[in-house]
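Participant: Sequence first, then the predicted structure, then my questions.
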Amino acid sequence: MGIKAMPEYADPYHKRPLTMGEIGCFLSHYTIWYNVLERGQEVVMVLEDDIRFEPYFRQKVMGLLEETRRLSIDWDLIYLGRKRLAEADGEEWVEGSKHLVWAGYSYWTLGYLLASSGARKLVEGQPLARLLPVDEYLPIMSDRHPEELWKAHFSPRDLRVMSAAPLLLFPTHYTGEQGYVSDTEDSITVPSVSPHQRDDL
């Protein structure tokens, strides 16, 4: 498969290019999306390995799914844990729900529920040809990302993304805490070359 970094991408905070860890993280999620389609699965739960669960996690997740059925909600992805960014646009409660909101610009892919419709949209977006971190790709595909230059690479951007409210997953450690390790942030960056020189990674 041809994998190319998005030429315009630079980390919003550190202004650095994509790291090898971010590439690996994206590919692990992409493989799950692809397998959902290959195996004909209707709904899957995707969990990263550095999470802690809220009490009664299983019952609460089953309650969310039951609520989507009861309210006949058309959804593609539901965040179970995320970082809602301070500059996120206004979020609205899903009509009739006390536990789900339509998600604005969010980071982290700690854990989420993914419907087959969402897996199809994420794969059909062909992200490997213009790669950026997975937690930038998800809000781009739901058209809730503020960076217009990055969004212009992908169409349509109609991923229907909700979030559990309150959240059901959190990181085991936060940045700066003792024991915090990041396989994505602390890995080497992709060599900086001009867009015209950039070959497959």
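Facilitator: Done, it's in.
Participant: hey, let's count contacts and neighbours off CA atoms from now on
Facilitator: Will do.
Participant: any idea how far I73 is from S97?
Facilitator: 10 Å (Cα to Cα, to the nearest Å).
Participant: Can you give me the buried ones in the helix or strand harbouring Y30?
Facilitator: If you go by DSSP states H and E, Y30 is part of helix 20-39. Neighbour-count burial for helix 20-39 flags 20-23, 25-27, 29-30, 32-34, 36-37 (criterion: 16 or more other Cα atoms under 10 Å).
Participant: now those as a markdown table including distance to H173?
Facilitator: A markdown table is the format used below for those (distance: Cα to Cα, whole Å):
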| residue | distance to H173 |
| --- | --- |
| M20 | 22 |
| G21 | 18 |
| E22 | 18 |
| I23 | 22 |
| C25 | 18 |
| F26 | 21 |
| L27 | 23 |
| H29 | 21 |
| Y30 | 25 |
| I32 | 25 |
| W33 | 26 |
| Y34 | 29 |
| V36 | 29 |
| L37 | 33 |
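Participant: follow-up on the earlier one: helix or strand right after the helix holding Y30?
Facilitator: Next helix or strand after helix 20-39 toward the C-terminus (DSSP H and E): strand 43-47.
Participant: this is the other structure I want to compare:
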Amino acid sequence: MINLPRRPDRRTWMTKTLPPDLPVTFTSDWTGSFDGHELTRNQLESAGYKLFPWKIESDNPWWSRPLKYGEIGCTLAHLACWRHAAETGDEKFIVILEDDAIVRSTFLEDLLVGLHRVVSRNPFDLLYLGRFPLEPEEDQPVTAGFVSPAYSHCTFGYLLTRSALDILLATNLEHAIVPIDEFLPSLYIDHPRPDVRARFPKQLKALAFDPPLVHQRPKDEAGSDTEDSDFVEP
């Protein structure tokens, strides 16, 4: 669960809504450079992190501006979760949730039923539990309740196989940090940005719950720790 120490309100909200028999690890219990309010460029460079040259001339408002420290912190939090999962436990699947995710009381049951339906028929590496599609997708579902995702944003809920962790970590994302929203789709589609596509070529098989299993709280209700941060200085 991606959660910042300064957001105990979100942690409390998530603890109340998550199934009680689902073991959860909160990033707010770790020491790490995850908070965009505290990050500096010097701090990132001293820790060995390198930023991808993100700002380009583009009509896309997300690409024509510098990275935000909140985006960097969010990416580093997801990266820390992958490393932790790779180093501990032997579970076949790892669920990553952000602390503005909305999960139903039947979340775990619905997830297991869905996995039982799809695993043997359509092997995958990444399974979106919820997302925001940015491009049209094929009308024909892969199987009942699942689609092959096109270019999508939002990482408030997804599932990884254990083998996918090795693929994610082998990309050395820490040496070319991009927003996690852009990184994940680059690994299962030809990313629309040539420079991102060249640095992170597709290598994962992705599926997505359709309809979504997890939704996201509105920004005017929960705020945005990613957007509520400064741009990285030149």
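Facilitator: Sure, I can see it. This structure is a prediction, so every number in the text was calculated from the model and none was measured.
Participant: that older thread, now the helix holding Y30 of structure 1, how far from the centre of its chain.
Facilitator: Averaging C-alpha positions (Cα atoms, centre = their mean, to the nearest Å) puts helix 20-39 of structure 1 11 Å from its chain's average.
Participant: so who does the residue nearest the centre of structure 2 touch?
Facilitator: Closest to where the C-alpha atoms of structure 2 average out (Cα atoms, centre = their mean) is T155, at 3.4 Å. Each residue near T155 of structure 2 by Cα atoms under 8 Å, 6 or more residues apart in numbering is listed here: 97-98, 130-131, 180-181.
Participant: in stretch 116-136 of structure 1, what counts as buried?
Facilitator: For stretch 116-136 of structure 1, a neighbour-count test (16+ other Cα under 10 Å) marks 116-122, 125, 127-128, 130-136 as buried.
Participant: cool, stretch 66-77 of structure 1 as well?
Facilitator: Buried residues in stretch 66-77 of structure 1, counted by 16+ other Cα under 10 Å: 67-68, 75-77.
Participant: Give me the subset of the residues you listed lying in helices.
Facilitator: Judged by DSSP state H, helices contain the following of the buried residues of stretch 66-77 of structure 1: 67-68.
Participant: Mind putting the buried residues of stretch 66-77 of structure 1 into JSON lines with distance to P12 of structure 1?
Facilitator: Putting the buried residues of stretch 66-77 of structure 1 into JSON lines (distance: Cα to Cα, whole Å) gives the following:
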{"residue": "E67", "distance to P12 of structure 1": "36"}
{"residue": "T68", "distance to P12 of structure 1": "34"}
{"residue": "W75", "distance to P12 of structure 1": "28"}
{"residue": "D76", "distance to P12 of structure 1": "26"}
{"residue": "L77", "distance to P12 of structure 1": "24"}
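Participant: before we move on, the earlier item: now, among the contacts of T155 of structure 2, which is nearest to A150 of structure 2?
Facilitator: Among the contacts of T155 of structure 2, R131 lies closest to A150 of structure 2 (Cα to Cα), at 10.6 Å.
Participant: Quick one: map that closest one onto structure 1.
Facilitator: When structure 1 is aligned by TM-score structural alignment, R131 of structure 2 is paired with R82.
Participant: Go through the strand or helix carrying its match and list whatever outside residues touch any part of it.
Facilitator: R82 of structure 1 is part of strand 77-84, with elements assigned from DSSP H and E. Strand 77-84 of structure 1 is contacted from outside by 104-115, 118, 159-164, 167-170, using Cα under 8 Å, 6+ apart.
Participant: Give me the subset of those residues that lies in helices.
Facilitator: If you go by DSSP H, the contacts of strand 77-84 of structure 1 have G118 in helices.
Participant: if I look at D125 of structure 2, how far off is K16 of structure 2?
Facilitator: 29 Å.
Participant: no, scratch that, I was asking about L76 of structure 2
Facilitator: Distance from L76 of structure 2 to K16 of structure 2, by Cα to Cα: 26 Å.
Participant: and if you look at R121 of structure 2?
Facilitator: According to Cα to Cα, R121 of structure 2 stands 34 Å off from K16 of structure 2.
Participant: residue in structure 1 matching L79 of structure 2?
Facilitator: By TM-score structural alignment, L79 of structure 2 lines up with Y30.
Participant: Can you tell me how far its match is from L122 of structure 1?
Facilitator: Applying Cα to Cα to Y30 of structure 1 and L122 of structure 1 gives a distance of 8 Å.
Participant: got it, and P146 of structure 1?
Facilitator: Here the distance between P146 of structure 1 and L122 of structure 1 works out to 19 Å (Cα to Cα).
Participant: Then S97 of structure 1?
Facilitator: Counting by Cα to Cα, the gap from S97 of structure 1 to L122 of structure 1 is 26 Å.
Participant: Next: E91 of structure 1.
Facilitator: Distance from E91 of structure 1 to L122 of structure 1, by Cα to Cα: 22 Å.
Participant: same question, T189 of structure 1
Facilitator: From T189 of structure 1 to L122 of structure 1 the distance is 24 Å (Cα to Cα).
Participant: V181 of structure 1 belongs to a strand, doesn't it?
Facilitator: No: according to DSSP: H, G, I helix; E, B strand; the rest coil, V181 of structure 1 belongs to no strand; its state is coil.
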